[in-house]
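In: Next one to model:
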Amino acid sequence: MRAERLSPYARLPRAYRDLHVRGSTVDAFGGVHWLLTEHPKPPTPYDAVVVTITDDGSRTTALGPVSARFPRLDSLPDGGFVVADSRSGDDEEQVQVFDALGRPSWTFRVGDGIEHLLTDEAGDLWIGYFDEGVFGDPLSAPGARRWSVTGTPLWEFRPPPGVDHIADCYALNVGRAVTWVYPYTSFPLVEVRGDGPLRARTTGVNGARGVAVHEERVAFLGGYRGDRDLLTLARLTDTSVETTRRAVLTRPDGAPVHRRRRILSRGPRLYVLEEPYVEWFVFDIGVS
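Out: Down below sits the predicted model:
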């Protein structure tokens, strides 16, 4: 099987390697952010620092106090940040919004079981939930939702005809003009565009953890059992996603990708962050 190689994207500066990575993301504009603490599992609340890498260089933002035990991080267009705990009880406002100076400004609750948290260019929060939240929390029950930065619910997934309710949001891609949802159990690729009706396509791809879309091209990353590094390349039709070929995704040097990794999907790009989570790689179907 042919190999496709990731490309280097961004590295955490060596000056911060003595700190512990609690979360990291690539934002809607391509900037990379790491949430770092002095201790690997600090008691809550705790102080943290965000290291940001963009085309203009690097900067740091001190955040505090942070309450998330299992943090999900993203940035906001005004220079601020959102940090959410992936697990929460009924009375826990687990989302914290920080301004550009790192000061807390809003807290609210979005439901238990956050698997994906991505902000869009407008600053709205798109959240995909895993099964424990979907089946255990009314706020998480839709499986995928969009919230304002102040906690107002703006959209929730309602299955179009022929599509099951989400049991687990395996992949969520938030691009510039469109969001793509790839849910368990039947793994359709659902197109969310503005306030219009959802458009679902069958895929024939099961268990992927990342999906990239560019015009008519699609790439799924992952699968069940021995297919963790499987890259399924496909094209969109009116009703389906048709596989064109399969490849193995490798590191830039051709070595296998570490089993412990995080995958993030944005538009035409699949971003991969390997343990120890200090360097992001990218696979871009818009240029490949």
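In: alpha carbons only for contacts and neighbour counts from here, please
Out: OK.
In: Identify the residues contacting the residue nearest to residue 107 when sequence neighbours are not counted.
Out: Nearest residue to residue 107, sequence neighbours excluded (CA to CA, 6 or more residues apart in numbering): residue 96, at 4.7 Å. Residue 96 sits next to 66, 82, 83, 84, 104, 105, 106, 107, 108 when contact means CA atoms under 8 Å, 6 or more residues apart in numbering.
In: and if you look at residue 58?
Out: So residue 58 contacts 51, 52 (CA under 8 Å, 6+ apart).
In: For it, pull up the helix or strand it's in.
Out: Assessed by DSSP states H and E, residue 58 sits inside strand 57-66.
In: need the helices for this structure, in chain order.
Out: Remark: helices assigned in the chain by DSSP state H are 131-134.
In: What is the burial count for residue 66?
Out: Other residues near residue 66 come to 21 when the count uses other CA atoms under 10 Å.
In: Test my guess that it contacts residue 50.
Out: No: using CA atoms under 8 Å as the test, residue 66 is too far from residue 50 to be in contact (11.6 Å).
In: Distance of residue 269 relative to residue 83?
Out: 23 Å (CA to CA, to the nearest Å).
In: still on that earlier bit, using CSV, please lay out the contacts of residue 96 together with distance to residue 250.
Out: Below are the contacts of residue 96 laid out as CSV (distance: CA to CA, whole Å):
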residue, distance to residue 250
66, 35
82, 31
83, 30
84, 31
104, 40
105, 41
106, 40
107, 40
108, 39
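In: Report the buried residues of stretch 99-116.
Out: Under the neighbour-count criterion of 16 or more other CA atoms under 10 Å, stretch 99-116 has 99-100, 102-104, 107-116 buried.
In: Now the second one, please; I'll put the structures next to each other:
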Amino acid sequence: MQKTVLVPYVHLPRAHHDRHVVASTVDVFGTAHWLLAERLPQPGGDALPFDALVVSVDPSGNVDLTELSAVRARWPRLDRLPDGGFVVAASRTRRCQDANQVQVFDALGREMSSFSVGDAIEHLLADETGHIWVGHFDENPAGIRRWSATGRLAWTSDGAAIPGLFDCYALNVSGTVAWACTYTDFPLVEIRPDRGGRSVKVWTNHVRGARAVAVHGQRVAFYGGYGKERDRLAHAELTETSVEPTDVGLLTLPNGRAAGSRRVVGRGSRIYVQTEPFTAWEVFDLSN
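Out: The predicted model follows:
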């Protein structure tokens, strides 16, 4: 089976390896961010809230540091907003309407607002306008929603005719457009909120269980799957109504090994992959 090798992208500077990586992501402009803490928040522990340091590294290797005070999320999701601020959200909440679930910080690390988006966050990705896309897993039926940075609901998958939307397996946000692959039917879904009632387009798809998707023109790549297909990289082309597979291989680390435990972020034609100890990001780019 053909192997595609991930390409090294950026890494956390060694000077910060003494802290714990609580969360990490790659933003819509391609800059990577690490949320670091002196110690990891423990289930049932008393380590909340905690002070954190965000280390940001752009593709040229430039490093920025932002200190965040009183982070309240035990299992956080992180992204940077276009104005230089950050959004940190608790992926689980004891109460689905926890007003402190999402914290928005300005570029100086000061908390500016907080609000709730609901329990069971699988994906949290900001777009280039500063809207926050949230994809939920199956313990919350909210599906996919888009929020303003002040907590206003700007788009919802309710009534969007996305078949079998019980769990947002894969979410890709690039520009102001989102792509998703959802359980149970695994359609490929394009969401363009600025199109009003025509905001959603759906293609039928037989690639099951992908955890990340990349899109470039009429070409699509799906990463991940069930069981032995965990490291699968499936290529396909879009027709008017369906996803048509073209070939299947494996996506591996630069050393040729399987990824193992990993984080993935989809941004347009790119799938970013981070593996333990979560200090570096590698990338697959469909446009190449």
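In: circling back: the residue nearest to residue 107 of structure 1 pairs with which position in structure 2?
Out: Matched to structure 2 by TM-score structural alignment, residue 96 of structure 1 sits across from residue 103.
In: Tally up the residues packed near the nearest residue to residue 33 of structure 2 once chain neighbours are set aside, please.
Out: The shortest distance from residue 33 of structure 2 to any non-neighbouring residue, by CA to CA, 6+ apart, is to residue 56 (4.4 Å). By the criterion of other CA under 10 Å, residue 56 of structure 2 has 25 neighbours.
In: number of nearby residues for the residue nearest to residue 168 of structure 2 when sequence neighbours are not counted?
Out: In space, and not counting its chain neighbours, residue 168 of structure 2 is closest to residue 182: 4.6 Å by CA to CA, 6+ apart. Look at residue 182 of structure 2: counted by other CA under 10 Å, it has 27 neighbours.
In: pretty sure residue 182 of structure 2 is touching residue 157, no?
Out: No: under the criterion of CA under 8 Å, residue 182 of structure 2 makes no contact with residue 157, lying 11.6 Å away.
In: Can you name the residues that contact the closest residue to residue 180 of structure 2 other than its chain neighbours?
Out: Excluding its sequence neighbours, the residue lying closest to residue 180 of structure 2 (CA to CA, 6+ apart) is residue 171, at 4.5 Å. By CA under 8 Å, 6+ apart, the residues touching residue 171 of structure 2 are 123, 135, 178, 179, 180, 181, 212, 213, 265, 266.
In: Select only the buried ones of those in PyMOL?
Out: The buried residues among the contacts of residue 171 of structure 2 can be selected in PyMOL (16+ other CA under 10 Å) with this line:
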select buried, resi 123+135+178+179+180+181+212+213+265+266
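In: among the contacts of residue 171 of structure 2, which are in strands?
Out: 123, 135, 178, 179, 180, 181, 212, 213, 265, 266 (DSSP state E).
In: which position in structure 1 aligns with residue 138 of structure 2?
Out: By TM-score structural alignment, residue 138 of structure 2 lines up with residue 131.
In: Could I get the contacting residues of the spatially closest residue to its match that is not a sequence neighbour?
Out: In space, and not counting its chain neighbours, residue 131 of structure 1 is closest to residue 168: 4.8 Å by CA to CA, 6+ apart. By CA under 8 Å, 6+ apart, the contact set of residue 168 of structure 1 is 129, 130, 131, 134, 143, 183, 184, 185.
In: Matching residue 118 of structure 1 against structure 2, which residue comes up?
Out: By TM-score structural alignment, residue 118 of structure 1 lines up with residue 125.
In: wait, doesn't its match sit right on residue 27?
Out: Yes: counting by CA under 8 Å, residue 27 is a contact partner of residue 125 of structure 2 at 7.5 Å.
In: quick one: common contacting residues for those two?
Out: residue 79.
In: Which one of the two is surrounded by more residues?
Out: residue 125 (29 against 25).
In: Identify the residues contacting the more buried one.
Out: Contacts of residue 125 of structure 2 by CA under 8 Å, 6+ apart are 27, 28, 79, 132, 133, 134, 173.
In: Now intersect these with the strands, please.
Out: 79, 132, 133, 134, 173.
In: Next, format those as TSV and append neighbour count and distance to residue 201 of structure 2.
Out: Shown next, in TSV, are these (neighbours: other CA atoms under 10 Å; distance: CA to CA, whole Å):
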residue	neighbour count	distance to residue 201 of structure 2
79	26	26
132	25	20
133	24	17
134	23	18
173	25	15
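In: In terms of distance to residue 3 of structure 2, which of the residues you listed ranks first?
Out: Closest approach between these and residue 3 of structure 2, by CA to CA: residue 173, at 25.9 Å.
In: Surely the closest one is in contact with residue 26?
Out: No: using CA under 8 Å, residue 173 of structure 2 makes no contact with residue 26, being 10.9 Å away.
In: start and end residues in structure 1 for stretch 201-214 of structure 2, please.
Out: Counting by TM-score structural alignment, stretch 201-214 of structure 2 corresponds to 199-212 in structure 1.
In: Fine by me, thanks again.
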